[in-house]
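Chemist: Predicted structure and sequence below. I'll ask about it afterward.
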Amino acid sequence: MAVAPYNVTFSAASPVFTYTPFRDGDLLNGWNATAIGSLWPTGTAYRCTQAASATLAFNFYGTSLRMCVLPSIGYGVNIDNTPYPWISSQSGACSSYPGEIMITFDGLHATEHTVALTSGASPDSEFCFLGATTTMAVNGGGTVVEKPIDDQDPSWIFQPGRGSNAWDSHTEQVGAGHSNDSETFDCIYTPDHVASLNFSGASGLVLWGAHRVTYEFYTITLNEETFRLDASDPLPQDRYALFARGGLDPKQNYTLSIQNWNDDKPCEDHMFPCCMTIDDVVLLSVTGDKTSASGTSTATETQPTTTDDPRATDPPPRSHKNKNLPAILGGTLGGAAVLIFLGLLAHILWTRRKRGPRDTLSIASLDDGHVSPWQQTWGHVIPSPVAHQRARSDASLSMREREDVVPAQLHNAGRPAEAASVLSQGWSVVPPSYRT
C-alpha cells in the first residue's frame, strides 16, 4: 500500500520515551531533566545521564528517524533489536541545539518499529538526549491533510463529565501555542475518569497536550491497543506531542480513550496530584482517498455537493412562443389607465391640503426649556435633541441619588457615570474568567 510521509517531533519530555533506570533523578544513577536556553522551570527540556548503560526506548510507525543528542562518549542504537547503521551530522532537524549531533535512520519499512538507545556514560562524562523526529507512514498516496479536533469540540466524550472534580478546562495565554488557546485537564487519579473520541476516515493521528509540573501517569487505548505512559517531569511544557500513531485504516472506526490512570504507577506517594492535560487531536488523512477524517461517532464524514453555477437551481426554460399575446397587451393598457387616474387623484388631494392652516404642522420650540415631542419621519421614530439631552440628565441624577447601591470598587476603577448608573439599576457584575 502506498504511504504518505508526515513528520512528528517529540521533545525529550514526551511520554513516548521510556527512560531506564528512571526518568528523572540523580544524574549519576539515571536520567536527569534539565533545560536549554533558560533557568528552571522554563526552557527547552532534555535528558542527560552519567549512568553506565542508561537507556531510552520508544516505538513509532514510520519510515525514518532523526535523533538529536549531545554526545561526549560513545552510544549505540538498535532498531527492532538489531544494530542499525546511521548517518550523523551537525545540521538539519537538530540545528537549534548547541553542539548537537543528529543521528539519521532512513529507508525503514513502513511498519511499527522499536528503538533502543544505550549510552556509554560514566561519572566523568555525560550523554544527553534532546528529542527525535519521526517520519510517520500515513496510508494512502497523495498529500497528508490535517483535521484538528480541539479539546472543546463536542465530539469528545468525558466521563464522568466536565467541571470541578472531573475534566475541567481553562484558557491559556494567547500565543502560547495551544489549539484554540484552551486545554482540558483532569487531576482526579482514578480509572473512572476517561476522555474518549470516536472517529473514522483517518490514516494516522497525533495527540497533543501540555504538562503542568505534576506527576502524569495515564493510559491511552486505541481500539484494542493499550499504551501505559509516564509523562512526569519537573519542567512545564506548553504544548507537545503525547502520542502518535500511523498506519491506520481509513475505512475502519476507531475509539481513542485517554484514562487518567496507570496500573503500573501509584500516585499517593507524591506531593503533587497526578494529572492529564489534553490540547487537541490531529487526525490525518490523504488527499485522493474516498474517505476523510471525521471526529464523530459516525462512520465517514460526507460533504454535500455544491455548485457556484446559478443556473443549477433555475426552473426548466420556457418556450418563447406565446399564443396569448393579444390578451397580455389588453391587460397592460388597462393597467396603465388605472395608474394615470390614481396619479391625478393624488395630485388633487395634495393641492387641497396645502391650502389648509400651516400652524398644525408646527412643533414646540427647542429653546423654551420644555421637552420636545418625538417626531415621526418616514415611519422611523427619531427622538428630538432636547429629549435625548433631558434623558441623559435624568439618568445622571438617578445615579447620584442611588450612589450608595453602586459598589465602591467601580468608582475606584474609574468607571464612567453611565456604566455605574446601569449597574445601580440591577445589572450584575460578571466575574473574571478562570485563569491560572
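Modeler: Now that the structure is in, tell me what you want to look at. Numbers count the residues shown, from 1 in each chain.
Chemist: hey, let's count contacts and neighbours off CA atoms from now on
Modeler: Will do.
Chemist: can you give me the helices for the stretch 251-400 of the chain?
Modeler: Applying DSSP state H, counting those that start in this stretch to the stretch 251-400 of the chain gives helices spanning 325-354, 385-401.
Chemist: let's bring in a second one:
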Amino acid sequence: MSLTYQPYNLSLPSYSPVFNYSPYRDGTASLGWNSSYTATPVDDVCNGQFGLGYWRGLGTAFRTTSYFGASVSLDFTGDWTFTVDGQSFTTHGAADDPACGMYGAFATTMMAADNLTLQEHHATLQSADLSSSPLDFYGATVTISAGEPGPKKAEIVDDTDLQWRYEGSWTSETDDSYMWNGEYQSANGYASNTLASYTFQGVSAVILRGLSMCNYGPYTVTLGNQTASFNASDRYWRHAQTVLYFASGLDSNQSYTISLINYDSNYPDPTPLAPCTSLNAAVDTLTLVMDDTASRDALLATISAPPPPTSSAVSPSTIIVAAVLGGILLVMLGLNIFLLALWRRLKAGTQAGRYVEPSPLLPTPWASTAQPGSPSPETSSVPARSSVASTPHIRAVQSGIKYGSAQNRTAAEVRPLPVIPAIQHGEVVPQQQDIQSNSPLSTHQLRTPVAPEMLGDLVTNLSTVLNGHLRQEYLQREGLDGPPEYRDG
C-alpha cells in the first residue's frame, strides 16, 4: 500500500465469507475444508454432541483441510504456495509481523506482503504436501486504505437506521444477543429483488457485517460499479457479526450506494445446507471510516496558530524564583517597619528624659558681685530652694571652688545660668532678688536663657555648684578648715 494513504487494519476470522475456499468451504476435510474451534472440535458436532448449525464454538475458529491442492484466497498459515498477483512464493518460515498475533499460539504468521500499491490484489494460499499434517487456516489481518493521512473515525450505522432501504421481504430478528444491539435484519426468499441498500458520502472505507450459519448462503454486494459474490454458509457453527464485505480507497468527495442482494447469479438455485431449509442474508451494521474533521480542524488550527511570544512564556523555575525573592522582600520590609517603630519608640523615650526648658522663660537679671582679686568680673546670684541645701544663695566659680575658713562663706563665681527646672530632690524656683552692687543695674545687661544645645554645660555647672555647697556645709558642720589656697607668685 502506498504510504501516501492512511492505513487501517481489519482482522478477518477464518469463517468470514470474504475468504474463498476451494474446492468447498464446508464438508469432509479429506476432500475440501471444514470449520472447527480449538476448544470444540468439529468432530464433536458431527457426533451429535452439539446442535448442528446453531452451536457457538469455544476457542479460536479455524478451517482445516488435508486435501492436496485445496486453497483459500486472501491470507493463511501452514505449508503452502502463496501467490500474489500471479507470482508464486514457497516458504516454511514465519515472517516477522505481529498482524496475526490475535489468533494465539495455535497460529503462526507464514508470510507478510507489504508496500503494495493502492489497487486490487489477489492472494491465494494453496496446500502442498499434507502427508504429515493437515493445513489449518485461522484468518488474516489486512491493511486497507482509509484515505488521506490524518485523524479518522468509524461511524457505525445500525440495521434500523432510517437511511437503509429494504426491498423484498425482510424480518427484524432478535434471537442473537451477539449481534449489534441484539437485533438484525434477515431476508426472506432467495431472489435478485431481495436487497438492502444504503447511500453515503465523505467516506474512505466501508465494512459490512452480518450473520453466517447453515441457513445463510450465496449473496452479492454492489458498491458503485463494482460487484462481488460471497457465500455465508457454515454447516456446523453460528457466527455473529461476521465481515460480509469491505472496501477501501474510496473518494470521500463522491457519493456511493452499497447494496446487499440475497442472490448470486452464479448459483441460481442452490440447496440449503442440512439441517437448514432456507437461504437467507443478514444485515447487522455498516461501518463507515471517514475523516475526523473536528480533530483535524483542531490540529490544523494548532499548527497554523503563531507561536506565543518568547517573552510571555514563564517557566515554572522563574515563578519559583520570583516567589522566593518576593518572600524575602516581604520579610525585609517587615523587619524595616519593626526597626523603624523601635527606633521611634527609643527616640521618644530619650527625648522624654532630656532637659526641657519651662515655657514661658523668665529673664534672669545678672549683677556684678566681683570681689577684689576675684578671677571673674561677672557673678550671679542664684536663688534656690532645696531640701538638701540650707543656704539660700549658692555661688560657684567656673575654675573651681575656693576653700576658706569654716567661719567664712565661700564666694563663688559662675557663668550665667538659666533658670533650673525641678529635679528629683527639690524644686528650683526663680525669685526676684535685690542685687547688691556698687554699680547701677543699668550697667549690666540681661542674659537670655541658654539654648537647649548647651544642656551638657548646664548639667556640669549645676553638679559643680551642688558638690561645692555640700562640701562647704560638711566642713562647717565638722569644724574643719578647707585645704590651703594657692595663688600664683
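Modeler: Perfect, I can see it now. Keep in mind that what you see is a predicted model, and the values were worked out from it rather than measured.
Chemist: What does the TM-score come to for these two?
Modeler: Here the TM-score for the pair of chains, by TM-score structural alignment, normalised by the length of the first structure, is 0.58; 274 aligned residues with a C-alpha RMSD of 2.6 Å.
Chemist: where do the strands sit along the stretch 1-150 of the second structure?
Modeler: For the stretch 1-150 of the second structure, applying DSSP state E, counting those that start in this stretch gives strands covering 7-13, 20-22, 34-37, 61-65, 71-73, 80-84, 87-91, 123-127, 135-137, 139-145.
Chemist: Which among those strands is found nearest to G334 of the second structure?
Modeler: In terms of C-alpha to C-alpha, the element of these nearest to G334 of the second structure is strand 7-13, at 66.5 Å.
Chemist: how about the helices of the second structure, start to end?
Modeler: 42-46, 293-304, 316-352, 455-478 (DSSP state H).
Chemist: to the chain's geometric centre, what's the distance from the longest one?
Modeler: Helix 316-352 of the second structure has its C-alpha centroid displaced from the chain centroid by 36 Å (C-alpha atoms, centre = their mean, to the nearest Å).
Chemist: cool, and the first one?
Modeler: A distance of 58 Å separates the C-alpha centroid of helix 42-46 of the second structure from that of its chain, computed with C-alpha atoms, centre = their mean.
Chemist: is it possible to export the strands of the stretch 1-150 of the second structure to JSON lines including distance to P98 of the second structure?
Modeler: Output for the strands of the stretch 1-150 of the second structure, formatted as JSON lines (distance: least, C-alpha to C-alpha, whole Å):
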{"stretch": "strand 7-13", "distance to P98 of the second structure": "12"}
{"stretch": "strand 20-22", "distance to P98 of the second structure": "24"}
{"stretch": "strand 34-37", "distance to P98 of the second structure": "22"}
{"stretch": "strand 61-65", "distance to P98 of the second structure": "18"}
{"stretch": "strand 71-73", "distance to P98 of the second structure": "20"}
{"stretch": "strand 80-84", "distance to P98 of the second structure": "19"}
{"stretch": "strand 87-91", "distance to P98 of the second structure": "17"}
{"stretch": "strand 123-127", "distance to P98 of the second structure": "19"}
{"stretch": "strand 135-137", "distance to P98 of the second structure": "16"}
{"stretch": "strand 139-145", "distance to P98 of the second structure": "10"}
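Chemist: Identify, out of the ones you listed, the most deeply packed stretch.
Modeler: strand 135-137 (a mean of 25; mean count of other C-alpha atoms under 10 Å).
Chemist: In the first structure, what range does it match?
Modeler: Using TM-score structural alignment, strand 135-137 of the second structure corresponds to residues 127-129 of the first structure.
Chemist: for stretch 328-345 of the second structure, same thing?
Modeler: With TM-score structural alignment applied, stretch 328-345 of the second structure matches no range in the first structure.
Chemist: and N231 of the second structure, which of the helices of the second structure is closest to it?
Modeler: helix 42-46 (19.8 Å).
Chemist: in that closest one, what's buried?
Modeler: By neighbour count on 16 or more other C-alpha atoms under 10 Å, the buried set for helix 42-46 of the second structure is V42, V45.
Chemist: same for it, what does it pack against?
Modeler: Contacts defined by 3 or more C-alpha pairs under 8 Å, 6 or more residues apart in numbering; DSSP states H and E place helix 42-46 of the second structure against strand 34-37.
Chemist: Would you mind getting the average deviation of the strand it packs on from the first structure?
Modeler: Its aligned residues in the first structure lie a mean 1.7 Å from strand 34-37 of the second structure after superposition (mean C-alpha distance after the TM-score superposition for the first structure).
Chemist: what's the matching range in the first structure for that strand?
Modeler: Using TM-score structural alignment, strand 34-37 of the second structure pairs with 32-35 in the first structure.
Chemist: coming back round to it: contacts made by the match of strand 135-137 of the second structure with the rest, please.
Modeler: Applying C-alpha atoms under 8 Å, 6 or more residues apart in numbering, the contact partners of stretch 127-129 of the first structure are 12, 46-50, 68-73, 119-121.
Chemist: Among the residues you listed, find me the one that's closest to Q252 of the first structure.
Modeler: A12 (32.2 Å).
Chemist: Quick one: residues contacting the equivalent of that closest one over in the second structure.
Modeler: Structural alignment (TM-score structural alignment) places A12 of the first structure against S14 in the second structure. Neighbouring residues of S14 of the second structure by C-alpha under 8 Å, 6+ apart: A61, F62, R63, F137, Y138, G139, A140.
Chemist: cool, and D129 of the second structure?
Modeler: Contacts of D129 of the second structure by C-alpha under 8 Å, 6+ apart are F68, D79.
Chemist: ok so, going back, nearest to R235 of the second structure, out of the strands of the stretch 1-150 of the second structure?
Modeler: Of all the strands of the stretch 1-150 of the second structure, strand 34-37 comes closest under C-alpha to C-alpha, at 8.3 Å.
Chemist: which helices and strands sit right next to that closest one?
Modeler: helix 42-46, strand 61-65.
Chemist: List the contacts of it.
Modeler: 15, 25-28, 42, 57-65, 234, 236-237.
Chemist: gap between the equivalent of D279 of the first structure over in the second structure and T174 of the second structure?
Modeler: Using TM-score structural alignment as the criterion, D279 of the first structure maps onto D284 of the second structure. Going from D284 of the second structure to T174 of the second structure by C-alpha to C-alpha, to the nearest Å gives 11 Å.
Chemist: Give me the common contacts of these two.
Modeler: E183, Y184.
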